[in-house]
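>>> here is a sequence with its predicted model. Questions after.
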Amino acid sequence: MLDHVGIPVSDFARAKAFYAQSLAPLGIGLVMEVTPEQTGNGSTAGFGSEGKPYFWFGDDGRPSLHTHVAFVADSRAKVDAFHAAALAAGGRDNGAPGLRPHYHENYYGAFVLDPDGHNIEAVCHLPG
């Protein structure tokens, strides 16, 4: 099952205004923003509903055609296994398995770049 998706944008403020207005009729709004200091990259915004961001976009300052897809894992061990399997299959590490408390206290994820450079993640939201 998909947990969330992310797309690159060329103008963060413009995208935030666009999605805030266009997704409001669907009951989808801004749930979370992550700063460049927290990501080590650019600003990101997570839109969703009921407190759960599931549509993300961001501007890391570089033009990009790459997307981000995160798959739900029901344990941290499966996140670890995903990361190892993806590296063995030829993926490149883009973030070792570990906690990402800037998202929430139990956010445990791992990131790899697929052969085309797309950022693929497995994430577990359950406590350790």
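Yep, it's here.

>>> only C-alpha atoms from now on, for both contacts and neighbour counts.
Fine.

>>> run through the strands of the chain in chain order.
Secondary structure of the chain (DSSP state E): strands at 2-8, 29-34, 43-49, 52-59, 68-72, 92-99, 108-113, 119-124.

>>> report the buried residues of the first one.
The neighbour-count criterion (16 or more other C-alpha atoms under 10 Å) identifies 3-8 as the buried residues of strand 2-8.

>>> need the residues you listed in JSON lines (columns: distance to Glu105).
Listed next are the buried residues of strand 2-8 as JSON lines, based on distance: C-alpha to C-alpha, whole Å:
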{"residue": "Asp3", "distance to Glu105": "17"}
{"residue": "His4", "distance to Glu105": "18"}
{"residue": "Val5", "distance to Glu105": "20"}
{"residue": "Gly6", "distance to Glu105": "21"}
{"residue": "Ile7", "distance to Glu105": "24"}
{"residue": "Pro8", "distance to Glu105": "25"}
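
>>> next, format the strands of the chain as a markdown table and append distance to Ala86.
Below are the strands of the chain laid out as a markdown table (distance: least, C-alpha to C-alpha, whole Å):
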| stretch | distance to Ala86 |
| --- | --- |
| strand 2-8 | 17 |
| strand 29-34 | 26 |
| strand 43-49 | 25 |
| strand 52-59 | 23 |
| strand 68-72 | 13 |
| strand 92-99 | 8 |
| strand 108-113 | 7 |
| strand 119-124 | 9 |
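
>>> here's the one I want to compare it with:
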Amino acid sequence: MLDHMGFPAVDFETSKAFYDKALAPLGISVVMSVSAEETGGEAHAGYGSDGKPDFWVSTGRPAGEKMHFHVAFVAKDRASVDAFYAAAIAAGGRDNGGPGLRPHYHPNYYGAFVLDPDGNNIEAVCHKPE
């Protein structure tokens, strides 16, 4: 059901240093980093084990600003990602990145992003080729 989740940090480097140390005893470490240049917006540190990032910490939350979460749901295929996006927009969601490939994550990463009524970033993602 869930593919991954994350949230923005007020101080990205401080939060990253905290999670680096706090999660190490659990065998969890940064397995993927994505720069602001690659995303066109925020930088992200993806934590996980066995090479798959499941928990993300990101830049972009000024002190005092309401925190918004990111949750990604697994989609069985790319058509399901497209259908999720259409249904979410029809239900009142706001576009935060239409369906498409996101090769800066990996070559087959096909996702769509919408903001829910509270501004949370909700995603559907398929990792399968075509």
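In hand now; what should we look at? Note that the coordinates shown come from a computational prediction; the quantities given were computed from them, not determined experimentally.

>>> sorry, back to before: nearest to Ala81 of structure 1, of the buried residues of strand 2-8 of structure 1?
Of all the buried residues of strand 2-8 of structure 1, Ala81 of structure 1 sits closest to Asp3, with 17.4 Å by C-alpha to C-alpha.

>>> quick one: contacts of stretch 35-47 of structure 2?
16, 28-34, 53-60, 104 (C-alpha atoms under 8 Å, 6 or more residues apart in numbering).

>>> for that stretch, measure first residue to last.
Using C-alpha to C-alpha, to the nearest Å, one end of stretch 35-47 of structure 2 lies 15 Å from the other.

>>> cool, and stretch 37-50 of structure 1?
Length of stretch 37-50 of structure 1, first residue to last, C-alpha to C-alpha: 26 Å.

>>> same deal with stretch 44-60 of structure 1?
End-to-end distance for stretch 44-60 of structure 1, by C-alpha to C-alpha: 8 Å.

>>> equivalent range in structure 2 for that stretch?
Counting by TM-score structural alignment, stretch 44-60 of structure 1 falls onto residues 44-60 of structure 2.

>>> residues of the matching stretch that come out buried?
Of the residues in stretch 44-60 of structure 2, 44-48, 53-60 count as buried by neighbour count, 16+ other C-alpha under 10 Å.

>>> now do stretch 35-45 of structure 2
Going by neighbour count (16+ other C-alpha under 10 Å), the buried part of stretch 35-45 of structure 2 is 43-45.

>>> out of the buried residues of strand 2-8 of structure 1, who's nearest Thr67 of structure 1?
Once C-alpha to C-alpha is applied, the member of these that ends up nearest Thr67 of structure 1 is Ile7, at 5.0 Å.

>>> ok, that closest one - contacts?
Ile7 of structure 1 makes contact with 56-58, 66-68, according to C-alpha under 8 Å, 6+ apart.

>>> could those residues be laid out in a markdown table, adding distance to Leu23 of structure 1?
Converted to a markdown table, those look like this (distance: C-alpha to C-alpha, whole Å):
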| residue | distance to Leu23 of structure 1 |
| --- | --- |
| Trp56 | 13 |
| Phe57 | 14 |
| Gly58 | 17 |
| His66 | 22 |
| Thr67 | 20 |
| His68 | 20 |
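
>>> tell me how far the residue located most distally from the centre of structure 2 lies from Thr59 of structure 2.
In structure 2, counting by C-alpha atoms, centre = their mean, Pro25 sits farthest out from the average C-alpha position, at 23.8 Å. Separation of Pro25 of structure 2 from Thr59 of structure 2 (C-alpha to C-alpha) stands at 24 Å.
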